[in-house]
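[1] Please find the sequence and the predicted model below.
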Amino acid sequence: MNLLIVSDIFGRTKALDDLADYFDDKKIQTEILDPYHRRYMDFENEDQAYREFHAETGLGNYINLLRQKLLGKKPEKTVILGFSVGASAIWAVSHHIEAEPFKGICFYSSQIRNSLEIKPKIKIELYFAKAEPAYDVDAIISKLEINNNVTCFKTKFMHGFMNERSKNFNEDGFLKYREIIKTSIARHLTGSVDVG
């Protein structure tokens, strides 16, 4: 089985490598997709990362990069785990890839609100921040959860809580949701029914 981690605007970092290593075992091969072509970027803050992401890649190109990556994969069970813009890219391709063998796990995508018409072919878990400045989280969840393949969760943490470089990083939230991710991956690996 494969785990493809689709990074946020910070790209590949030591912390993201450590997260990939945490899930890597004999049954699961992990890989990271980032917008900077495997280069480690050392951004001072989120504003700098945001500017660089849009100057170097942009969301449209990141979506295409992910689509090409997934189309090139062997037909093997794969979980696609994304954070922020990575989660937005997963959502954008979720109706272009086949239900088997893929599953998506997405954390705090802000751009999903702009493409609510998408009907994912894959099972996808969406983890939202407790609040977002640009939209009403509860209203978006109510529009998304009518999709059969979508399961929504509202966390009690802010956007970026899984990334230690974010001003909203929360270690307790990170540890809790790292275990939730691990359980979700295991369910996909064994073919168990998702219970959220």
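    Sure, I can see it. Numbers count the residues shown, from 1 in each chain.
[2] from here on, contacts and neighbour counts on C-alpha atoms
    Will do.
[3] now the lengthiest helix in the chain, how far from the chain's geometric center?
    Assignment by DSSP state H gives helix 171-190 as the longest helix of the chain. Averaging C-alpha coordinates over helix 171-190 and over its chain gives two centres that are 13 Å apart (CA atoms, centre = their mean, to the nearest Å).
[4] List the buried residues of it.
    Neighbour counts over helix 171-190 (16 or more other CA atoms under 10 Å) mark 174, 177-178, 181, 184-186, 188-189 as buried.
[5] Can you add distance to V93 and give those residues back as a markdown table?
    What follows is the buried residues of helix 171-190, written out as a markdown table (distance: CA to CA, whole Å):
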| residue | distance to V93 |
| --- | --- |
| F174 | 26 |
| Y177 | 23 |
| R178 | 24 |
| I181 | 20 |
| S184 | 20 |
| I185 | 19 |
| A186 | 23 |
| H188 | 19 |
| L189 | 21 |
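[6] give me the element C106 is part of.
    Assigned by DSSP states H and E, C106 belongs to strand 102-107.
[7] Let's verify the nearest residue to E31 once chain neighbours are set aside: helix, strand, or coil?
    The spatially closest residue to E31, leaving aside those adjacent along the chain, is L4, at 5.0 Å (CA to CA, 6 or more residues apart in numbering). Recorded secondary structure, L4: strand (DSSP: H, G, I helix; E, B strand; the rest coil).
[8] tally of neighbours for L4?
    20 (other CA atoms under 10 Å).
[9] Please compare the first structure with the one that follows:
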Amino acid sequence: MSIILVSDVFGITPALLKLKDKLGANTIVDPYKGKSMGFKNEAEAYSCFITTVGLDRYVSQVVKTLASLDSQTTLIGFSVGASAIWRLSLNNDNNIIKQAFCFYGSQIRNYTNIDPCFKINLVFPKNESHFDVSKLKEELTKKNNVITTQVDYLHGFMNYYSSNFNQVGYEQHVALLRSNAS
């Protein structure tokens, strides 16, 4: 059994490497193929992701990583990483994905037609500026294999480099992941 972290637009950061160790994760998939980008802020990270990678290419990177596995895995994704996991949840070739935990995947709202082939836990923030989180949560809760939770934290609460980082929320969810991700 393995755990794979699928990063947000910041990619590999010292904080994400610490999270990998805390969770005993085997691999980090990131948009920049392991290169530390050192972004100054979320706007810079998002702009780089959109212009150099994009969601479709990122989904392909995650699928390629999964293709090399020979045992079941748990996926844990953040923001665009969560959206990538949602997009690939249509298939579970070789039954390789045991489950997924997806934090504040805001692009999921554009792919509500997907019916995941594996258990997927969606953790939504308190609110999002571009859509009604409660309405999306209500719609997705009706699907098989989907568990939704809406927390009192904002998009990015698990990312130390986000302006919305929340230490309490981070610690709570690391503890939840430790007890449920393996």
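    Done, it's in. Please read all numbers here as calculations on a predicted model, not as lab measurements.
[10] Any idea what the TM-score is?
    The TM-score (TM-score structural alignment, normalised by the length of the second structure) is 0.96; 181 aligned residues with a CA RMSD of 1.1 Å.
[11] hey, where'd the helices end up in the first structure?
    14-23, 46-56, 59-71, 85-93, 137-144, 171-190.
[12] do you know which of those helices lies nearest K123 of the first structure?
    Between K123 of the first structure and the helices of the first structure, the shortest separation by CA to CA is 9.8 Å, and it involves helix 171-190.
[13] Can you tell me what sits against the closest one?
    Contacts of helix 171-190 of the first structure with the rest of the structure, by CA atoms under 8 Å, 6 or more residues apart in numbering, involve 1, 23, 77, 79, 103, 105, 157, 161-164, 193-194.
[14] That helix to strand 2-6, inter-axis angle?
    Relative orientation of helix 171-190 of the first structure and strand 2-6, computed by axes from the mean of the first three to the mean of the last three CA atoms, to 10 degrees: 140 degrees.
[15] give the contact list for the residue most central in space within the second structure.
    By CA atoms, centre = their mean, the mean C-alpha position of the second structure lies nearest to G77, the distance being 1.7 Å. G77 of the second structure makes contact with 5-8, 83-85, 100-103, according to CA under 8 Å, 6+ apart.
[16] biggest separation within the residues you listed, which pair?
    Distance extremes for the contacts of G77 of the second structure: the farthest pair is D8 and A100 at 15.1 Å, using CA to CA.
[17] on that earlier part again, closest to E98 of the first structure among the buried residues of helix 171-190 of the first structure?
    Proximity of those to E98 of the first structure, judged by CA to CA, is greatest for H188, which lies at 14.7 Å.
[18] distance of the closest one from L3 of the first structure?
    11 Å (CA to CA, to the nearest Å).
[19] quick one on the thing from earlier: kindly give a single ChimeraX line that selects the buried subset of the contacts of G77 of the second structure.
    The following ChimeraX command selects only the buried members of the contacts of G77 of the second structure, with burial defined by 16+ other CA under 10 Å:
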select :5,6,7,8,83,84,85,100,101,102,103
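[20] can the contacts of G77 of the second structure go into a markdown table with extra columns for distance to Y111 of the second structure?
    What follows is these, written out as a markdown table (distance: CA to CA, whole Å):
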| residue | distance to Y111 of the second structure |
| --- | --- |
| L5 | 21 |
| V6 | 18 |
| S7 | 19 |
| D8 | 18 |
| S83 | 9 |
| A84 | 11 |
| I85 | 11 |
| A100 | 17 |
| F101 | 17 |
| C102 | 14 |
| F103 | 16 |
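[21] check contacts around whatever residue of the second structure lines up with N163 of the first structure.
    N163 of the first structure maps onto N159 in the second structure when the alignment is built from TM-score structural alignment. Contact partners of N159 of the second structure, counting by CA under 8 Å, 6+ apart, are 15-16, 165.
[22] got these as TSV, with distance to T27 of the second structure and neighbour count columns?
    TSV is the format used below for the contacts of N159 of the second structure (distance: CA to CA, whole Å; neighbours: other CA atoms under 10 Å):
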residue	distance to T27 of the second structure	neighbour count
A15	14	13
L16	11	21
F165	23	17
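[23] gap between the closest residue in space to R12 of the first structure that isn't next to it in sequence and I32 of the first structure?
    Once its chain neighbours are removed from consideration, R12 of the first structure has its nearest residue in Y40; the separation is 5.4 Å (CA to CA, 6+ apart). Here Y40 of the first structure is placed at a distance of 12 Å from I32 of the first structure (CA to CA).
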